[in-house]
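K.L.:
Just a sequence and a predicted model for now, questions to come.
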Amino acid sequence: MLLLYIFAAVVFVNCAYLLLFSRFSFLQPKEIISSEEFPISLIICAKNEAENLKINIPIWQQQDYNDFEIILINDSSYDDTLEVLESFAKEDSRIKIVNVKNNEAFWGNKKYSLTLGIKAAKNKRMLFTDADCKPNSTLWMKKMVTQFSSKKQLILGFGTYQKKSGFLNKLIRYETLLTAIQYFSYAKSGMPYMGVGRNLAYTSNLYYENNGFMSHMKILSGDDDLFVNEVATSKNTALCFSKDSFTISKPKETWKEWSIQKKRHISTAKHYKDIHQFLLGLYFLSQILFWILAIVSLLMIDWKIPAIIIAFRFLLQWIIIGKSALKLDQKDLILLLPLWEIFLIFIQLSIFISNSTSKNTQWK
């Protein structure tokens, strides 16, 4: 019976997190109608992104917004990135180029390049994305920046990945979905802890009042999530998750590439605030223990009671995570949610172990 009690306690903790996630699952997008369009600076940092820029710059230019500039940062590229930027800048006066050369003190540090780009921006409100990201609609910019107000200075958006065939693509999109559910739910609960640079907006006031990236400048990753973790509060943070506001990125196409990317992301999380590390760690632990104890309980005691507990937990997962998946246009993942979960747990655990013996040196 002790095993059953322990298993029930773990499921209780796991379900408590699912109920936390329901804060986002059942949340409706907040549509704000404003007669005024404030000037916006769209800022993109690019390192060896010539081909993606040829595709995405015209899409950014076509945004349905009257007053915006595009700050394109060439971060010490060795391909044709600078030439591509210059060719577009000749045809569009809204484009401003920031050409960053290697700096010995900040070599390979995206935050240094972003800092120079932010300093070059003339507008108070800034919208960020990556060079390989395209907006889901021409209303992306409008949807994101209309969330700004006198109090809301930080806007968290959703950046998804292209849907392609294959197991890896679905796993990548599931991990992205789960991450978004978590940071949206925590923010809705008054505890914002991260955002993604693929779709993020904040004001220059917020940036300069918190000394930009200075507190974590030596950490190569985290220009998005570490900044949000440091400056976001329940009062200054807003959410934007209507489908028109999504950005879509190219996913990694090999397990090795994705593993390297996730190693960098997971290594950044250890620099979050202690409370966030604890809550995120407890959720991960409750997932691991659920699967271990579910198997052990089915084998060691009368299977009927553990089966009922497992079924309840899966039902709650399908309802809450499934509803979020529909909201974020990932409905093809719903049917096999337990499968994606168990594979992601295994991969994350292997990355945690791997990170303890290796270090990342550059953002790209």
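P.N.:
Yes, it's here.

K.L.:
Every contact and neighbour count from this point should use C-alpha atoms.
P.N.:
OK.

K.L.:
At which residues are the strands of the chain located?
P.N.:
Assigned by DSSP state E, the chain shows strands spanning 40-46, 68-75, 95-100, 125-130, 133-135, 154-156, 159-161, 200-203, 237-239, 247-249.

K.L.:
Out of those strands, which one sits most buried?
P.N.:
Compared across the strands of the chain, strand 154-156 shows the largest average neighbour count, a mean of 27 (mean count of other CA atoms under 10 Å).

K.L.:
contact partners of that strand?
P.N.:
Contacts made with strand 154-156 from outside it, assessed by CA atoms under 8 Å, 6 or more residues apart in numbering, are listed as 144-145, 147-148, 184, 195-196, 199-203, 206, 232, 236-240.

K.L.:
In the protein, which residue is most central in space?
P.N.:
Here the mean C-alpha position of the chain is nearest to the C-alpha of Val196 (CA atoms, centre = their mean), at a distance of 3.2 Å.

K.L.:
For Pro338, see how far away that residue is.
P.N.:
25 Å (CA to CA, to the nearest Å).

K.L.:
what do you get for Asn355?
P.N.:
In this structure, Asn355 lies at 26 Å from Pro338, with CA to CA as the measure.

K.L.:
pull the longest helix from this protein.
P.N.:
Secondary structure of the chain read by DSSP state H shows that its longest helix is helix 274-300.

K.L.:
before we go on, here's another structure to hold up against the first:
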Amino acid sequence: MLMGWGFYIFCAFGLTTAIQLFYYLFFFRRVAYYKSPEKPQSQQHPVSVIICARDEDENLARNLPGVLVQDYPTTHEVIVVNDNSFDDTKYILAELKKTFKGLQVIELAQEAKLIAGKKYPLSIGIKEAKHEVMVLTDADCVPASEHWLFKMQDAFTNGTEVALGYGAYKKAPGFLNKAIRFETFHTALQYFGYALAGKPYMGVGRNLAYRKGLFLRNKGFSSINHIPSGDDDLFINKVANKHNTTVVLDPDAFTLSAPKKTWREWRHQKARHYSTGKFYRTSHKFLLGLYTASQFILYPLFVASLLFFDWRFALIPFVVRLLVQGIIWNKSMKKLGEGDLFPLFLFWDLWQFFYYIIFASSLWKKPRKTW
């Protein structure tokens, strides 16, 4: 057995593995073994569904009917904010409104000055919402079932002000599709796991619900209006806590979106998403940063331990982590409808190292101010 610096490399590898196991056993295990709390009876709140759209005529024609035909007999409205579209969005909405009387359309004809992204149109939609419980999604999303609205609003028991849903991507052939879906799963594993552990830090605008009163009490997006993104994750990071936040992991409550078709488009999307991370609470940045760093250096330290220390000792923590990770990934992927990704489990584990390298530039590139 080699001692000296080889031993210290092995110790660093052991510590890194221990950090990873902590995250899997303390945070992510909660997603894998999550069971919806039993309720004596379900609730049906009056609900406002809010969708913002800019040049989304094809997506609205394809997806909006899925929102409008939800099996939800209680009072609800669907608000679409048409934000300065130049395509046929206006006409698509007018045609849908003839059939669906519950559809409310807000036409914006002027750009909001000094307010980046979709925060202004979303704020207008929230202001016009008639009901306290609001469910948010995007124009390129379609509910996975006709029970989506019921499942999302049913999460609002006494004290609940935020409900985090899963915004999945549609399955298609090719590696890019699987890579996008794996990244989406991995991100969800984190924000669901943190929320279940009492440390909610983000949600996704593709499938999110919160109370109008919560939005108004916190002065909406006023503190983040200068940031291009953040209407979903930064707002939730600001207002969510262990007492007012829940998750909805029922497959009927998922939404489905069409993923990007090129690596370039996906990189631009991730650059916009990652631009908000530096504005998270300090505790969240520390936890997310420690997890990412331990993940990134794990394989280099493992290889170095194999080469410069006793390979038999190096295999022990590596195999233990793989077993724990495999069990939790398998159960969580099935729960989130991504079970077809698990056969490539070992590849995805290694892929994360290269993923961080490929998308590292997204951390410092400035995203577009439009949406």
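P.N.:
Structure received. All of these numbers come straight from a predicted model, not from anything done at the bench.

K.L.:
Structure 2: which residue goes with the residue nearest to the centre of structure 1?
P.N.:
With the correspondence set by TM-score structural alignment, Val196 of structure 1 lines up against Val204 in structure 2.

K.L.:
now do Glu209 of structure 1
P.N.:
Under the alignment (TM-score structural alignment), Glu209 of structure 1 maps onto Arg217 of structure 2.

K.L.:
One more: Lys142 of structure 1?
P.N.:
Lys142 of structure 1 maps onto Phe150 in structure 2, with residues paired by TM-score structural alignment.

K.L.:
So that match is in contact with Val47, correct?
P.N.:
No. In this structure Phe150 of structure 2 lies outside contact range of Val47 using CA atoms under 8 Å: 9.4 Å.

K.L.:
Spell out which residues are contacts of both of those two.
P.N.:
Contacts common to Phe150 of structure 2 and Val47, judged by CA under 8 Å, 6+ apart, are absent.

K.L.:
and Ser234 of structure 1, what does it touch?
P.N.:
Applying CA under 8 Å, 6+ apart to Ser234 of structure 1 gives the contacts 187-192.

K.L.:
which position in structure 2 aligns with it?
P.N.:
Using TM-score structural alignment, Ser234 of structure 1 sits opposite Lys242 in structure 2.

K.L.:
which residues in structure 1 does stretch 264-278 of structure 2 match up with?
P.N.:
Equivalent residues of stretch 264-278 of structure 2 are located at 256-270 in structure 1, counting by TM-score structural alignment.

K.L.:
which parts of that stretch are buried?
P.N.:
With burial defined by 16 or more other CA atoms under 10 Å, the residues of stretch 256-270 of structure 1 counted as buried are 259, 262-264, 267-269.

K.L.:
Same check on stretch 228-235 of structure 1?
P.N.:
Residues of stretch 228-235 of structure 1 classed as buried by neighbour count (16+ other CA under 10 Å): 228-233.

K.L.:
can you tell me how far Ile92 of structure 2 sits from Leu341 of structure 2?
P.N.:
Counting by CA to CA, the gap between Ile92 of structure 2 and Leu341 of structure 2 amounts to 36 Å.

K.L.:
average gap between the longest helix of structure 1 and structure 2?
P.N.:
With both structures laid over each other, helix 274-300 of structure 1 and its partner residues in structure 2 are 0.7 Å apart on average (mean CA distance after the TM-score superposition for structure 1).

K.L.:
Who are the packing partners of that helix?
P.N.:
On a contact count with 3 or more CA pairs under 8 Å, 6 or more residues apart in numbering; DSSP states H and E, helix 274-300 of structure 1 meets helix 2-25, helix 304-327, helix 337-355.
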